[in-house]
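Asker: Pasting a predicted model and its sequence here:
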Amino acid sequence: MTFQELQPKVSEIISDAQLSRDEKLQGICQLLNENIAHYNWVGFYFANHEDKTLHLGPYVGAPTDHTVIPFGKGICGQVAESNANFVVPDVAAQDNYIACSFTVKSEIVVPLFVNGINIGQIDIDSHVLDPFTAEDERFLEFVNSEIATLY
């Protein structure tokens, strides 16, 4: 399924009044994981700005031990500080990378802004080297703009 075909499905999940916020996030994780071949782990981390940590939210994929990540640590922690998208074509080439699984080859993290504040991020791992394009970034920015309406 193309990103254009997925956009209305994302909006549909967000606007479903029957679902809680976490159920909507879980539904989006499942939608992306099932319909984009190079998305092998899809999840959300949410910021606690007081103690400068990220906390794992809904996700789909292999279980992770990384349920709390300090700002600045790993790709997710760096995005919490930079407020910018981070595309990692090859995780083995990153010094400040937190290894989740030996099967992960690349990662993309896109911050989630609500009223100009970075409240979290969507994190995608792939078992493929260098699969992420500018199209992935634009699509995930769209996903996060839809999610921001829930806050």
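Answerer: Yep, that arrived.

Asker: When you work out contacts or count neighbours from here on, use the C-alpha atoms and nothing else.
Answerer: OK.

Asker: ranges for the helices of the chain?
Answerer: 3-14, 21-35, 74-82, 134-148 (DSSP state H).

Asker: Tell me which of these sits nearest to residue 43.
Answerer: helix 21-35 (6.2 Å; CA to CA).

Asker: Please identify the buried residues of that closest one?
Answerer: 21, 24-33 (16 or more other CA atoms under 10 Å).

Asker: could those be laid out in CSV, adding distance to residue 78?
Answerer: Converted to CSV, the buried residues of helix 21-35 look like this (distance: CA to CA, whole Å):
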residue, distance to residue 78
21, 25
24, 26
25, 22
26, 24
27, 26
28, 24
29, 22
30, 25
31, 26
32, 23
33, 24
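
Asker: tell me which of those residues is nearest to residue 138?
Answerer: Using CA to CA, the buried residues of helix 21-35 come closest to residue 138 at residue 32, 14.1 Å.

Asker: next up, a second structure to put side by side with the first:
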Amino acid sequence: MFMGIEYSKDLTESYQQVADQLHLLLEGEKNRIANLSNASALLSNFLDRTNWTGFYLLEDDELVLGPFQGLPACIRIPMGRGVCGTAAKKRETLVVDDVNAFDGHIACDSASNSEIVIPLVKDNILIGVLDIDSPEKSRFSEEDRVGLEKFAEVLLRHL
């Protein structure tokens, strides 16, 4: 249970519930940093078996650390480098079952073993990425990808 919601046992339904909760949480607020901060806190509390949840925002052709939950992280990531930079450059979600096998992986936290990165694109403009790490290999499923992409769609309406 989080913020008065007891999430369903069904993962797809749970993602819908957390996306609905995000909409209610951000409704009427226009400040981007506040909304990203609440989104990272909500996801961090919703997701189990993760060790980092946050955002990198595009600035001058590189990704710069934004609001997050977890240990201190890399501050700047060049476009096309690592999982975040690759997902941002391709503008497609990347699910990496074993980050140590990903060519060019940037190890901000040596405890991270798998990762999912969702590009945040609004009006065909890349804003940044949602990045989630796990200490478990193969932590993120197809249901996680779909659910997190829907979460990102809701977030983008408030940015």
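Answerer: Noted; the coordinates are in hand. Model, not experiment: these values are computed from the prediction.

Asker: Highest mean neighbour count out of the helices of the first structure?
Answerer: helix 74-82 (a mean of 21; mean count of other CA atoms under 10 Å).

Asker: and the aligned residue in the second structure for residue 133 of the first structure, how far is that from residue 45 of the second structure?
Answerer: Aligned counterpart of residue 133 of the first structure in the second structure: residue 141 (TM-score structural alignment). Using CA to CA, to the nearest Å, residue 141 of the second structure is found at 18 Å from residue 45 of the second structure.

Asker: Residue 122 of the second structure now?
Answerer: In terms of CA to CA, residue 122 of the second structure sits 26 Å off from residue 45 of the second structure.

Asker: Also residue 134 of the second structure?
Answerer: For residue 134 of the second structure relative to residue 45 of the second structure (CA to CA), the value is 14 Å.

Asker: hang on, the earlier thing: reformat the helices of the first structure as TSV; add distance to residue 121 of the first structure.
Answerer: Shown next, in TSV, are the helices of the first structure (distance: least, CA to CA, whole Å):
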stretch	distance to residue 121 of the first structure
helix 3-14	16
helix 21-35	12
helix 74-82	8
helix 134-148	8
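
Asker: Name the residue closest to the centre of the first structure, please.
Answerer: Central residue of the first structure (CA atoms, centre = their mean): residue 122, 1.7 Å from the mean position.

Asker: Run through the residues that contact residue 96 of the first structure.
Answerer: 73-75 (CA atoms under 8 Å, 6 or more residues apart in numbering).

Asker: residue in the second structure matching residue 124 of the first structure?
Answerer: By TM-score structural alignment, residue 124 of the first structure lines up with residue 132.

Asker: residue contacts, the closest residue to its match other than its chain neighbours?
Answerer: Nearest residue to residue 132 of the second structure, sequence neighbours excluded (CA to CA, 6 or more residues apart in numbering): residue 53, at 4.5 Å. Residues near residue 53 of the second structure by CA under 8 Å, 6+ apart: 40-41, 43-44, 68-70, 130-133.

Asker: Residue 53 of the second structure and residue 117 of the second structure, how far apart?
Answerer: 10 Å.

Asker: That concludes my questions; thank you for your assistance.
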